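[1] Next one to model:
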Amino acid sequence: MPHRFSRLLPHRDDYADLPRSWRRDILAGVTVGVVALPLALAFGISSGVGAAAGLITAVVAGLVAAVFGGSHVQVSGPTGAMAVVLAPIVAQHGLGSIALVTVAAGLLVLAAGVTGLGRAVTFIPWPVIEGFTLGIATIIFLQQVPAAFAQQPPAGERTLPAAITVVAQADWTAAAKTLGVVTVVALLMVTLPRLHRAIPESLTAVIVATVLVSVLHIPVAAIGELPSHLPAPVLPHADLGAMRTLLGAALAIAALAAIESLLSARVAATMSPTGPYAPDRELVGQGLASVASGVFGGMPATGAIARTAVNVRSGARTRVAAIVHSLVLLAVVYLATGPVSTIPLAALAGVLMVTSFRMISAATVRKILRSTRSDALTFVLTAVVTVCFDLIEAVEIGIVVAAFFALRSIARRSSVVREELPGPALPGDDEIALLRLDGAMFFGAAERISQAIVDGEHPHTSVVIIRMSQLGMLDATGAHTLAEIATELEARGVTVIIKGVRPEHAELLANVGVFESLRHENHLLDSLDDAIDHARTHVAHRPH
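    This next block holds a predicted model:
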């Protein structure tokens, strides 16, 4: 037990590559810090918590997750998905609820890591993950529409109808200015990487837009005043009544934080030569990061796929890169909040609009839509539910739909086949039903067994041999169904013989009472020849 918990804590081995890679790690950290600055501000504003909270989250949570997390190259902070979940919570419960929800969600994620739930994310099907990503990207884009059109989002409306309302009621004289800023930022972000890969396009685009707005005296809304230092840590007031109403929100945030962080760490592990990540330790790190963020006045944090990808591409090999990213942003808090506060909101909206498009891979969407109809439907349904309803509901519905199709696929591959008895036919053989169970045995197979025993060609069956040697999958429901069928047949006077039980199924069959339902212990046999010979003795002794 102590060893299990020690695996969840920071270790000297985390920095084993540092003597060889420290220069690259520092350079990667500075690069990611530059990329993260406009995103942290934008996601803070987009969530309704404010630009300052976004910046604090990137500094505090980024640092804690880098030290305690399970990935060497993951970069954490505020993300688009989290902003999407937080916006309705802020609207419904007010800004005061965020600290409490953030700390509670962090504690839930921490508990998930300590109890070993980190591997659960591997069960989320690929079409669900991609549908979820497409839905989040769409919402992030739609959330920027009010800022792009120089309007406040309508209170209490969902993202899609709110965006439609804003466009329908646009004041085009004001909107022309903000849309111009968005266009400049988008064009720069698209063209700058083509000029040189090393240019930090989002930061450069924001700086250019800010300078243009200032020089040309364009009247557009700016971020406004930011704190010039980190606030003192304060534990949120835990009001039991408030906690009860916010528990659902905390669970939703914790689920999202766990899923997004583990997915990001998994992607990073495939991109980086630093090797695999520790999923349970990653959850511990992200849980502690959100708790720390909430205490300092930030918002819930998760692993950020885009910033992590920049980190890896910039040559990061150890956690020092993500630590440096947080220190760069900390320097901004103490040294540069004046210039940062003049950044136009429309410039950040432009950054997020371009970011939302980059989240979607057209090639991936094509692959899923061309795969199977069930996977394509799961993908589309998850994306639609994400945009129209709720992120966590989308993942839940996506998993349920994917599980339904997976079960249907397994059920189709499972079959109950009535076979002819091998060798020359003997009198009375037409009363023996030899059934072979293939594939998987669960609730869907019960009816097929009944149909195979009594069909038009075999009206009088007195002995049933059930061959189980070809059965791959057996669950408790399938075993219970088998016990019920055996009990029912025996009650009707039909002898049941079971042949070829696989060792891995024996204990389950015994526990649910399949063997007890047989008339005699001799009716459990390993050889087909023995089973047929025994069945023929029963037929021979029957009165005709």
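[2] When you work out contacts or count neighbours from here on, use the C-alpha atoms and nothing else.
    OK.
[3] What is the neighbour count of the closest residue to residue 326 other than its chain neighbours?
    Distance criterion Cα to Cα, 6 or more residues apart in numbering; nearest residue to residue 326, sequence neighbours excluded, is residue 59 at 4.5 Å. Applying other Cα atoms under 10 Å, we find 31 other residues in the vicinity of residue 59.
[4] wait, what's in contact with residue 59?
    77, 326-327, 329-330 (Cα atoms under 8 Å, 6 or more residues apart in numbering).
[5] can you list those residues in a markdown table and add secondary structure?
    Compiled in a markdown table, the contacts of residue 59 are given as follows (DSSP: H, G, I helix; E, B strand; the rest coil):
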| residue | secondary structure |
| --- | --- |
| 77 | strand |
| 326 | helix |
| 327 | helix |
| 329 | helix |
| 330 | helix |
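[6] got a list of contacts for stretch 239-254?
    Stretch 239-254 is contacted from outside by 82, 85, 89, 97, 100-102, 104-106, 108-109, 300, 392, using Cα under 8 Å, 6+ apart.
[7] From the opening residue of stretch 331-346 to its closing one, how far?
    24 Å (Cα to Cα, to the nearest Å).
[8] and for comparison, fold this next one:
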Amino acid sequence: MWKSVLRHDLPASVVVFLVALPLSIGIAVASGAPVAAGLIAAVVGGVVAGVLGGSPLQVSGPAAGLTVVVAETIAQFGWRTTCFIVAAAGVLQILFGLSRIARAALAVAPVVVHAMLAGIGITIALQQLLVVLGGVSASSSLANLRAIPVELSHAHWGDVVVGTTVMAILLGWKYVPAKVRVVPAPLVAILTGAVLAMVLPTAIDRIVLNASLLDSLALPQIPTGQWWHVAFAVLTIALIASVESLLSAVAVGRMRGGERADFDRELLGQGSANLLSGLIGGLPVTGVIVRSATNVRAGARSRASTVLHGIWILVFSVALVGVVEQIPKAALAGLLIVIGMQLVKLAHIRLARRTGDLLVYVATVLGVVFGNLLEGVLIGLALAFGLLLWRVVRAQVSAAPLADGRWQVRIDGSCTFLALPKLSAELATVPEGADVIVEMTVDFLDHAAFEAIGDWQRLQESTGGRVDFVEIGHAKMADTPAAPPTRGFGRAAIDDMVRPWRHQKSGRDALTAGVAAFHRGHAHVVRPHLDGLRDTQDPDSFFLTCSDSRIVPNVITNSGPGDLFTVRNVGNLVPVRGDDSVEAALSFALDTLAVRSVVVCGHSSCGAMKAALSAVDAGGGLSSWLRHVEPSVSRFRAGHPVAAAAAAAGFDEVDQLSMVNVAVQLETLGRHPAVRRAITERGLVVSGLFFDIATSRVLEVGVDGIATIDDHPALVVAR
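    Okay, here's the model as predicted:
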């Protein structure tokens, strides 16, 4: 363990320390907090959250994402009361962790989180742009925007040079040689800014530390009033810090190949860090993706790297206070501008546009920038919820005439009272007395919509028209009056599709009922496809399988009408002589239809194979037919390699023989003149399949083994 720490975590901790130091100072300055508060938070975040957190490689500390809300809190309550709020937010995070609701924090719409960060980034950039110009940032983004032209007219050139140099280094660092990039860009940029401030012949404002880090430790001040506003600030900081930490933990896990973090423990660690940071005068702490990603890329293997980085910041802050005071404010402002603009990600904007959430994104950003953080987030969440509601509850309704004179009404989605205006308008376009097919793919049907459709149906039928319902979705007209409406799910749709297989009547009634159900539920779906096949067929495969009722070729091959030219007989046999039906079908498929493959499909528990293996006289024509299985039985008893592979996979003798029989039929087909000619001239493919009824798995059968369809290489499959 210690060898790993010394080899991997120690070097990584130094890299993270060099990145975190200037960022922590800059965030404190941008928040309007004492500089030491940023360093305290970095130390506490590294050590406490590093030890207690649930994401071992996540690095915690002051984050740009909380800059705006902390600045607003300080402006409203003062610094020491803000420390109390930070500590209280930590307690709330601990309660979140103990109550195991951590994952609920991830339920916030990602577009709102992305937009919140973008709004924070823009706000920070507007604030710090004035500092780079030599001025002082205002309290609002609108005031900062108004002040930019004034500051440009009398900008302090020394601050501009330092700030723009820092920004240029940060933005261009990715273009320098890889060996040079080992040194963190923020460190190089801040050091360069400090050197420029020393040599430029002009006065440049620098960081001021009123005391050493240890002297800056102070207890928080309990608020004297405004408790509602205090509680609101506590909740805001706790929620933002929690969501940002959990999202960062998810990102770190992805960087580690899908490694999962303990979210509840992570909130306990973050809450403990915020509690301590607030009690001793530090900024809020949260998981920071920039530092965490740096930690992972630097080769960290354990939480030791995170803890050590906090210790290095502590040592530096105590022993090298004079170095911190040489950092120009303009250099930190340039650093923060780049960090702020990096929070605005083009990938997030493109994603919001593709997913139809661009309005939510823009509204949230504008709310954060020109209002405040909470207002922006609430606006975004409200819009996101409204958009979700609109997408979920709306129904698509259309009415159009068909070629045969009938009309077709289509209703798709959730049909509720909200859809009544659209529903009524479309139904009104159907002429009185017309025959109508109502195609309903509805997952939710409330009583108001049911009544509207029913009233229209009665009116249409009273004028001589006929209304037929084709109902595919979960919600059915007949079921609506009997119970409260419920939303259908995918499982229900599958059950509806499979139910006829399990509850068949007997005799002709079953077929008649099945045909009626087909007309009602599926005929219109396949009608356009079948209409294109009415004059010709172009199947891909000649499919020879057993007559067994449990084998449905189109189901197990996920194919449809027109795809398979199917021939069925007992035992899926290719008789060498004595059966013209297979020969005729094969010749027609090869010469006239030019199929591209020939498939032989056997199955488990085959009655033909059982009879052949037991050598019992089946009587009648069946005994005569089963003589065609004798070559397969002989090959099986002689130890065919397919039988050995099937036995190794756990199949019994009947199934082994069934697979051997498929292999033998493939060999027979391989000797057929028409098949051989098609293989040579146009690349016909001949293959075998075996359907295991109990597991619903289809295996591939070759002339010398079996294989799963999913992974081809091995010709032995575990059952």
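[9] Superposed, how do the two chains score by TM?
    Superposed pair, TM-score by TM-score structural alignment, normalised by the length of structure 1: 0.75. Supporting alignment: 486 aligned residues with a Cα RMSD of 4.3 Å.
[10] Assign the corresponding residue of structure 2 for the residue nearest to residue 326 of structure 1 to helix, strand or coil.
    Under the alignment (TM-score structural alignment), residue 59 of structure 1 pairs with residue 43 in structure 2. Of the three states, residue 43 of structure 2 takes helix under three-state DSSP.
[11] quick one: residue 43 of structure 2 from residue 246 of structure 2, how far?
    On the measure of Cα to Cα, residue 43 of structure 2 and residue 246 of structure 2 end up 20 Å apart.
[12] Following the helix or strand in which residue 439 of structure 2 is found in sequence, what is the next regular element?
    In this assignment (DSSP states H and E), residue 439 of structure 2 forms part of strand 436-445. Using DSSP H and E, the next helix or strand after strand 436-445 of structure 2 towards the C-terminus is helix 447-462.
[13] Can you spell out which helices and strands pack onto that next one?
    Using 3 or more Cα pairs under 8 Å, 6 or more residues apart in numbering; DSSP states H and E, the elements in contact with helix 447-462 of structure 2 are helix 420-427, strand 467-471.
[14] Would you mind finding the most buried of these?
    Among those, strand 467-471 has the highest mean neighbour count (mean count of other Cα atoms under 10 Å), at a mean of 18.
[15] helix or strand right after that one?
    helix 490-502.
[16] Now do the buried residues in that next one.
    For helix 490-502 of structure 2, the buried set under the neighbour-count rule, 16 or more other Cα atoms under 10 Å, comprises residue 493.
[17] angle of that helix against strand 436-445?
    130 degrees (axes from the mean of the first three to the mean of the last three Cα atoms, to 10 degrees).
[18] So what does residue 261 of structure 1 match up with in structure 2?
    Looks like residue 261 of structure 1 aligns to residue 245 there (TM-score structural alignment).
[19] For its match, what is the enclosing helix or strand?
    helix 227-255.
[20] For residue 495 of structure 1, see how far away residue 463 of structure 1 is.
    5 Å.
[21] the more surrounded of these two?
    residue 463 (26 against 23).
[22] what's near enough to touch that one?
    Taking Cα under 8 Å, 6+ apart, one finds 431-433, 494-497, 535, 538-539 in contact with residue 463 of structure 1.
[23] and what of residue 244 of structure 2?
    Going by Cα under 8 Å, 6+ apart, the list of residues near residue 244 of structure 2 reads 65, 286-288.
[24] Nice, that's everything, thank you.
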